[in-house]
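# Could you look at this predicted model? Sequence included:
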Amino acid sequence: MVLPDKTIFIQGLNFIVMIFLLNIVLIKPVREIIKKRKGLMADQLEKIEGFNASAEKKVADYEAQLTQARKEAGEIRNTAKDEAVVVEHEILAEAGKEASSTIQAARAEIQSEVKTAMEQLTKDVYVYAEQATGKILGQA
């Protein structure tokens, strides 16, 4: 059995002094380091969250700009297509007019040639008829 004597008080005092000294030398500095690390971690976490928010905002802006660019490109393409259709109709109309005038000119030329040929044949018919008549009647 343990008998309490005056050394127990000295051991108790020694224990309290040692706790006090350990608190000053070891525990408080470790707590300060842990506190600083927590603060550093919180700062880093804030920076990361800010960076993520900034990145998300930039991605959203990029997607909005991309959508706008696609819309503008579609409008430009449609405008160019409409202009090309108008030019195509103008070219086709001009080609139709040129073809029509060429056909009219060709018809007029053909009619003129037919008329000239008919007149020449009409003149030649009388000559051939006289020659044939002469041969039939025996005249040279």
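In hand now; what should we look at? Fair warning: this is a prediction, and the values are worked out from it, not measured in the lab.

# Please count neighbours and contacts with C-alpha atoms only from this point.
Will do.

# what's the longest helix in the protein?
helix 28-137 (DSSP state H).

# What distance do you get for the spatially most central residue of the chain to Arg77?
Geometric centre of the chain, nearest residue: Arg70, 4.7 Å, by C-alpha atoms, centre = their mean. Taking C-alpha to C-alpha, to the nearest Å as the measure, Arg70 falls 10 Å from Arg77.

# now do Ile34
Distance, Ile34 to Arg77, by C-alpha to C-alpha: 63 Å.

# next one: Ala132
Ala132 is 77 Å from Arg77, where distance means C-alpha to C-alpha.

# again, but for Arg107
In this view, Arg107 and Arg77 are 44 Å apart by C-alpha to C-alpha.

# Alongside the first one, take a look at this:
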Amino acid sequence: MVSVDYSLLVQIVNFILLILILNVVLYKPIRGVLAKRREAIDGLNASIDASSAGVREREETFAAGIKEGRTRGVELKDALIDEASQEERRIVGEITSRAQEDLAAVREKISQDMVAVRESLQSEVDDFANAIGEKILGRAL
């Protein structure tokens, strides 16, 4: 059987003393290290969150810049196409105008040449008619 005497009191005091000593020597330093580790982890998590937010913001800015650049590129391309189309119409108009002028000049030249040839042939018609008549009849007219 277990007897309760002063040794039990000594054991209780010994246990309490051991807990106090272990608390000072072991538990408080471990809790301090764990608290520092928790603070470091919390700081790193906050840093990660801040960096992630910065990265998201930069990605959004980058995406907006790309979208704006594409929009400006399409607008510039459309403007260049319009400008090229206008230039093409202008050039085609000039070429058509020149071609019309050249055609009119050629027609005028042909008309003048035709009048000149007609006049020169008209003066020779009598001579040709006599020559043909002589050949057909075989005698002089």
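Alright, I've got the coordinates. Computed from a prediction, not measured in an experiment: that's the story for all the values here.

# How close are the two chains, by TM-score?
After superposition, the two chains reach a TM-score of 0.92 (TM-score structural alignment, normalised by the length of structure 1), with 140 aligned residues with a C-alpha RMSD of 1.6 Å.

# what's the spacing between the alignment partner in structure 2 of Phe51 of structure 1 and Arg58 of structure 2?
In structure 2, Phe51 of structure 1 lines up with Ser51, judged by TM-score structural alignment. Per C-alpha to C-alpha, Ser51 of structure 2 is found 10 Å from Arg58 of structure 2.

# and if you look at Asp126 of structure 2?
Using C-alpha to C-alpha, Asp126 of structure 2 is found at 100 Å from Arg58 of structure 2.

# same thing with Lys36 of structure 2?
Taken as C-alpha to C-alpha, the span from Lys36 of structure 2 to Arg58 of structure 2 is 32 Å.

# With Arg90 of structure 2 instead?
Arg90 of structure 2 is 47 Å from Arg58 of structure 2, where distance means C-alpha to C-alpha.

# One more: Leu9 of structure 2?
Separation of Leu9 of structure 2 from Arg58 of structure 2 (C-alpha to C-alpha) stands at 69 Å.

# now Arg98 of structure 2
From Arg98 of structure 2 across to Arg58 of structure 2, the span is 58 Å (C-alpha to C-alpha).

# Also Leu76 of structure 2?
For Leu76 of structure 2, the distance to Arg58 of structure 2 - C-alpha to C-alpha - is 26 Å.

# Same question for Ser52 of structure 2.
Taken as C-alpha to C-alpha, the span from Ser52 of structure 2 to Arg58 of structure 2 is 10 Å.

# what's the answer for Asp49 of structure 2, then?
Distance of Asp49 of structure 2 to Arg58 of structure 2, computed by C-alpha to C-alpha: 14 Å.
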